[in-house]
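# no FASTA, just this:
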């Protein structure tokens, strides 16, 4: 990824590209800045793109104590204020989408538009395969996938991986559901994107979309939970279209979103 700036603010590592309205990219669980290598340059052609790494991820040190989506959202709000962004477009992938939704609910004045990519908001909203990732074999797979990048980047050193991974597992198993009924007062437009072979049940996405006053939905064909990497050009086009103002008018709306 073409990096124009990399720096820390209040202990949080982030990278920045481009200029214009602020777009905040929130990586998934175990992810890093590199997760957005296919999106950041495209978005930076029109926007100021900032990619922070959450505590215990990538180049940002861990902090004593447990973690939660609410804590990560509070950290993200503090980051937005420390950098002086004001309201930003927030795009979250997987766990990053959960952090983004918690931020939108707790600090809506900081979120101009919100995008969730491959993000279920309730345990029941995830597919059976997604739920199986919290079983021993699934957790072994996740630890093996996340450890090499952690070992290479973490300022806490490779020996600390087991500590942060245990925190993530506890968070994933106990994360509170965000019920669709709590989304009816969201003031910002929201785009829900997922692959057609993703971790989110289609029925759940439809329920969430119907609850949000201003929602759009995109299911990307032939993709999985890795859709931003699998079909980056299509995902980037969806993101750019959604972030643009004004939105293209609908010619013949006959669907059942927000009836």
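Yep, that arrived. Being a predicted model, the structure only gives us computed values, none of them experimental.

# make it CA atoms for all contacts and neighbour counts henceforth
Will do.

# so where do the strands sit in the stretch 151-259 of the chain?
Applying DSSP state E, counting those that start in this stretch to the stretch 151-259 of the chain gives strands spanning 190-195, 215-220.

# oh, I was asking about the stretch 1-150 of the chain
5-9, 12-17, 22-26, 48-52, 88-93, 111-117.

# what helices or strands is the longest one leaning on?
In this structure, strand 111-117 makes packing contacts with strand 88-93, helix 95-106, strand 190-195, judged by 3 or more Cα pairs under 8 Å, 6 or more residues apart in numbering; DSSP states H and E.

# recalculate using a threshold of 6 Å.
Contacts defined by 3 or more Cα pairs under 6 Å, 6 or more residues apart in numbering; DSSP states H and E place strand 111-117 against strand 88-93, strand 190-195.

# do the same with the fifth one
Judged by 3+ Cα pairs under 6 Å, 6+ apart, strand 88-93 is in contact with strand 22-26, strand 111-117.

# pasting the second one now:
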């Protein structure tokens, strides 16, 4: 997976790492989940997507090659960073696909920056704190839940941070701040979701962190939205199921 260009953009006090893959078609921004990186999230998708889109893959605050700064990691802050990156790259509007934390950023862009998005694809996202599966409400259930990241996933998180981060010694502190930020996620009101004007494709696994019932709620609250539930798929696998996800994306994005 060789990028057309790689670089950093100095936006909002952040030295933001990004890659551009391909030079044809409409822009498509990819936003990874918490603790993840471009490669861990999208290595299996980018080669195909870059044949039809100018793919802009981003490593958000504190992730991968982007150093952390003294600022909460929130959907609003990260959405502001993405808008500033689009300005830096001279891109007026783009499709945005985000996974988990990145899915929340995609939704925030649709709510607060509608003039900058062509469409949004929030994967494994939720709009309410109670959208999470009951396994996450009970520590004992969480410890044995098959919905959780595997030991290999956790090892991959750690290895990527220590290899890529400008400050690998900050790993423990970064995890603590990220956990605190995610715990404070309040979501969006019914009115905010009803005001979304961009086409929306909601994607999740049938064995995801978010319940299928919550996905149905999002489908009802977001006008004209579509829903794809990937069978036999956990939270961590959603963006790795290229066999299922790429045809769905091709059908949704079409000639947009």
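Sure, I can see it. Quick caveat: nothing in here was measured; it's all calculated off a predicted structure.

# picking up where we left off before, got CSV for the strands of the stretch 1-150 of the first structure, with mean neighbour count too?
Output for the strands of the stretch 1-150 of the first structure, formatted as CSV (neighbours: other Cα atoms under 10 Å):
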stretch, mean neighbour count
strand 5-9, 12
strand 12-17, 20
strand 22-26, 26
strand 48-52, 24
strand 88-93, 24
strand 111-117, 24
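
# to residue 219 of the first structure, which of these lies closest?
In terms of Cα to Cα, the element of the strands of the stretch 1-150 of the first structure nearest to residue 219 of the first structure is strand 111-117, at 9.9 Å.

# now do that closest one: distance to the chain's middle.
Relative to the centre of its chain, strand 111-117 of the first structure is centred 9 Å away, using Cα atoms, centre = their mean, to the nearest Å.

# which stretch of the second structure lines up against that strand?
Mapping strand 111-117 of the first structure onto the second structure (TM-score structural alignment) gives residues 117-123.

# just give me the mean distance for the matching stretch relative to the first structure.
Following the fit onto the first structure, the mean deviation recorded for stretch 117-123 of the second structure is 0.6 Å by mean Cα distance after the TM-score superposition for the first structure.

# for the first structure, longest helix please?
Longest helix of the first structure, by residue count under DSSP state H: helix 136-153.

# identify all contacting residues around that helix.
30, 58, 59, 133, 158 (Cα atoms under 6 Å, 6 or more residues apart in numbering).

# can you check stretch 99-109 of the first structure too?
69, 73, 92, 111.

# pull out the buried positions in that stretch.
Across stretch 99-109 of the first structure, burial judged by 16 or more other Cα atoms under 10 Å covers 99, 100, 101, 102, 103, 104, 105, 108.

# check stretch 133-149 of the first structure too.
Residues of stretch 133-149 of the first structure classed as buried by neighbour count (16+ other Cα under 10 Å): 134, 142, 143, 146, 149.

# just give me how far stretch 63-76 of the second structure sits from the chain centre.
14 Å.

# what range in the first structure matches that stretch?
Taking TM-score structural alignment, stretch 63-76 of the second structure hits residues 57-70 over in the first structure.

# returning to that earlier point: which pair in the contacts of helix 136-153 of the first structure spans the largest distance?
With Cα to Cα as the measure, no two of the contacts of helix 136-153 of the first structure lie farther apart than 59 and 133, at 25.2 Å.

# what's around residue 174 of the first structure, how many residues?
11 (other Cα atoms under 10 Å).
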